[in-house]
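Visitor: Quick one: sequence plus predicted model below, questions after.
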Amino acid sequence: MKRFMNWLTNSFTPTMNKFSQKPVVAALSSSMQKIIPFILTGSCIHLYNVLRSYIPALPNFIRIINFSFGMLGLLTAFMVANQMMEKLGHTQYTINAGLTAISVFIMFIKPVLDANGMFTVEFNRFGPTGIIVGIAANIAAVEAGLAPMNIAINEAVFTAGLITMGGMGATLTLNLLMCFSKSKSLKTVGRLTILPSIFNINEPIMYSAPIVMNPLLMVPMWINSITGPLVVWFTMRSGLLNIPSKMIQVGQIPAPLSSVMITEDLRAVLVYVVLFILYLVTWYPFFKVYEKQRIAEEQNELQLDQLD
């Protein structure tokens, strides 16, 4: 482990830092950070909707999601072009580039203009798109008295909370590491984002840690995105865990409670523990190197403030 962390610190991190400083990469990273308020707003309403699912009398704030997180594609189009001009040193074109990007974005989401001049477009094209996979075959099989066979379904991938433990890339264990970090900034971010992570909403930590466009933290996220599905597929295919056979959407219910609900199998708790340890071991060395880097940055900032 020590040799691996030394390699991360002395070879991998410097190389990735040079890569992340390239204008294109820096612009993408900066863009993601600047749209965090919109992501946090949508995430808060997602948490509220968990409560509303049990108390339907509460007011419906879906419009706040629609016009914050739901407009993420449009907002990102503006910010990427805006930040690209800034990172390339063409600051006089930041606004014009952003407005041009909005026009191009709208053109490419296939709006319809009828003979009466009415302009229409599917609203969901303005936001991030998700993956919807079928579970209908499993439901039909169970109704026919057969065993479900399809594993790559929405419930197994998303709502069971095993692959998406804390959100895509299994970021819950990273969030916990941040909560106890020696870096003040990482500890603050960790504690601010832990509640959404528990409910499998990780956009706040993805863009505020940040993980997005951060090569050092994106690597373990990619690793978890491979190892987690492999473990789940193996356990379900070998009969060690039930394959979901009901259409249940409880993506914001914390695992392993959601895992048991989806699989109708108490063994899901054991699988959760195994994956939790696996994800933690994967995140740990990369996090420690990133933590060391952030601590050094904080110390430099403190010294500069003292000089001023």
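Guide: Looks like it arrived, so ask away. Residues are numbered from 1 along each chain as shown.

Visitor: When you work out contacts or count neighbours from here on, use the C-alpha atoms and nothing else.
Guide: Fine.

Visitor: what's the spacing between residue 83 and residue 102?
Guide: According to CA to CA, to the nearest Å, residue 83 stands 14 Å off from residue 102.

Visitor: ah, wrong one, I meant residue 180
Guide: From residue 180 across to residue 102, the span is 41 Å (CA to CA).

Visitor: quick one, which of the two is more surrounded?
Guide: residue 102 (20 against 14; other CA atoms under 10 Å).

Visitor: Just name whatever secondary elements the one helix or strand that one maps to is in contact with.
Guide: In this structure, residue 102 is located in helix 94-108 according to DSSP states H and E. Packing contacts for helix 94-108, counted by 3 or more CA pairs under 8 Å, 6 or more residues apart in numbering; DSSP states H and E, involve helix 72-87.

Visitor: Could you tell me the angle between the helix it packs on and helix 94-108?
Guide: If you take axes from the mean of the first three to the mean of the last three CA atoms, to 10 degrees, helix 72-87 sits at 140 degrees to helix 94-108.

Visitor: also this one, for the comparison:
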Amino acid sequence: MKKLIDWMTNTVGSKASKMAKNPWIASVQETMVATMPVMLISSFITILSILNEYIPNFPDFSYISTFTMGLSSIMVAFMIPTFLLEKFRLPKYKRQAGFMGVALLFMMSQAGIDDAGNFAIASDRVGAGGMFVAIVAGLFVGFIMKVFSKRSLFKKDTTMPKFLVDSFDSMAPIIVIMIIAFITCHVLKLDLYNYVNIALSPLVNIAQSFGGFVLIMFLMCFFYSFGLSSWILVPVYYTVGINAIAENAKLVAAGHAAKYITTNEVFGGWIWLGGAGCTLMLCVIFAFFCKSAKLKGLGKTCLIPGIFNINEPIVFGSIVFNPLLMIPMWICGLVIPSITYLVMRLGLVTIPSDSFLLWYMPIPFQTYLTNHDFRGVILVFILLAITFLIYYPFAKAYDKQCLLEEKEEKEKEKAAEERKAKRLAK
């Protein structure tokens, strides 16, 4: 275990940190984080839509979702090249880059103007379903802009104002992007939207498989137990999840059952029980089943944040680099997603088909609002009981260790006080 910790700290940890700081990866990661508030608005609309079933003539707020999650790919295509040029400290073209990212997304999505003069584009291609294409468009635009950003049509000592120089210089990369898009999308009539999705389908298929689903969750727990934030996996699981929930919504709208399980909604409703690593029951064990003053205090302090799925205090306060608690976190990262996936694949619990990203909402409320299926609530209580059983023996062993340490500390304090009393007596 010591060798594993040293290897993770000195080798994997440093490489993972470098990877997370890579401008290309960091740009996608920050874009996903930046879109979350927009997605949360759509999640609130999902809650309001429940009232439509019980209150006659209640306003239909789904219109708002059309212009939040329904335009999410446009936001991604705009932000990725902007963030990318900022990361490379090349802000010269970042505004034009954002616009060109959107323009390229439209061209790749076969947008156009019909005979009546109306601009038309398939709505699913600018919503969550077009997320992968938007990422490709944004990265491509960012790459072209980066190549041209260090070149200028004017000499350094030119008397022209800087804003005019930058404006004229930006024309070169814009022309290159447009010519490439014109040839591929208009002249050759290639549907790049479908080609990108076909090219990325192996990644999606792996992520949607039983092994892929469990692996994503295990890696989150594994890295987290070494102090590496699970956010480093955001570009993978968040993008796959957003695309999957859009596909599930289309299937349900067509009268079919949702089939994609690897979604952010499933993670929040059944897998992150108190946060990545299922630490809610660990807080309960510390607070009510341990005798150590340290663990009881930590459990009571972390219980409320844990109910709202915020578990940094309990993870960094007790689990990180602690073999006694790292192991049960890894076990939870294997067992809980395995059970959840199999139960949903067997049709015993409804697979979510509506966007619901209010990850900080306590379970089981979040669980029910995710798929409106009481069987899902039963499942989440079963999963909580399983995490309790997994953590309990390890937590009790750690409790004994802490009690021994506290006893030794008290004996040292008592000995120090006795020595002090003898000195004063002399």
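Guide: It's in. Just so we're clear, the structure is a prediction, and the values are computed from it rather than from any experiment.

Visitor: After superposition, what is the TM-score?
Guide: Scored against TM-score structural alignment, normalised by the length of the first structure, the superposed chains reach a TM-score of 0.60; 205 aligned residues with a CA RMSD of 3.2 Å.

Visitor: just to revisit the earlier point, the helix holding residue 102 of the first structure: which residues count as buried?
Guide: By neighbour count on 16 or more other CA atoms under 10 Å, the buried set for helix 94-108 of the first structure is 94-95, 97-99, 101-102, 105-106.

Visitor: just stretch 403-412 of the second structure next, same as before
Guide: Under 16+ other CA under 10 Å, the buried positions of stretch 403-412 of the second structure are residue 403.

Visitor: Next, the mean deviation of it compared to the first structure.
Guide: With mean CA distance after the TM-score superposition for the first structure, stretch 403-412 of the second structure departs from the first structure by a mean of 0.9 Å once superposed.

Visitor: any idea what residue 268 of the first structure aligns with in the second structure?
Guide: Counting by TM-score structural alignment, residue 268 of the first structure lines up with residue 376 in the second structure.

Visitor: Now its match. Nearest residue, chain neighbours left out?
Guide: Excluding the flanking residues, the one nearest residue 376 of the second structure by CA to CA, 6 or more residues apart in numbering is residue 349, at 5.5 Å.

Visitor: For that neighbour, which three-state class applies?
Guide: coil (DSSP: H, G, I helix; E, B strand; the rest coil).

Visitor: Trace it over to the first structure, please.
Guide: So residue 349 of the second structure corresponds to residue 241, using TM-score structural alignment.

Visitor: OK, contacts around its match?
Guide: 235, 263, 265, 267-268 (CA atoms under 8 Å, 6 or more residues apart in numbering).

Visitor: which of the residues you listed show up in the second structure as well?
Guide: Contacts conserved in the second structure for the contacts of residue 241 of the first structure, counting by both residues aligned by TM-score structural alignment, their matches' CA atoms under 8 Å: 235, 265, 267-268.

Visitor: Would you point out the most distant pair within those?
Guide: Spatial extent of these (CA to CA) is set by the pair 235 and 265 at 12.0 Å.

Visitor: Run through the strands of the first structure in chain order.
Guide: Secondary structure of the first structure (DSSP state E): strands at 112-113, 119-120.

Visitor: From residue 382 of the second structure, how far out is the closest residue to residue 325 of the second structure other than its chain neighbours?
Guide: Computed as CA to CA, 6+ apart, the closest residue to residue 325 of the second structure that is not its neighbour in sequence is residue 319, at 5.2 Å. Here residue 319 of the second structure is placed at a distance of 23 Å from residue 382 of the second structure (CA to CA).

Visitor: Residue 366 of the second structure now?
Guide: 16 Å.

Visitor: and these two? which has more neighbours close in?
Guide: With neighbours defined as other CA under 10 Å, residue 366 of the second structure and residue 382 compare such that residue 366 has more, 21 against 13.

Visitor: Excluding covalently adjacent residues, which one is nearest to whatever residue of the first structure lines up with that one?
Guide: Aligned counterpart of residue 366 of the second structure in the first structure: residue 258 (TM-score structural alignment). Among residues not flanking residue 258 of the first structure along the chain, residue 160 sits closest, at 5.5 Å (CA to CA, 6+ apart).

Visitor: Helices of the stretch 51-200 of the first structure, start to end?
Guide: Assigned by DSSP state H, counting those that start in this stretch, the helices in the stretch 51-200 of the first structure fall at 62-66, 72-87, 94-108, 136-143, 154, 172-179, 184-198.
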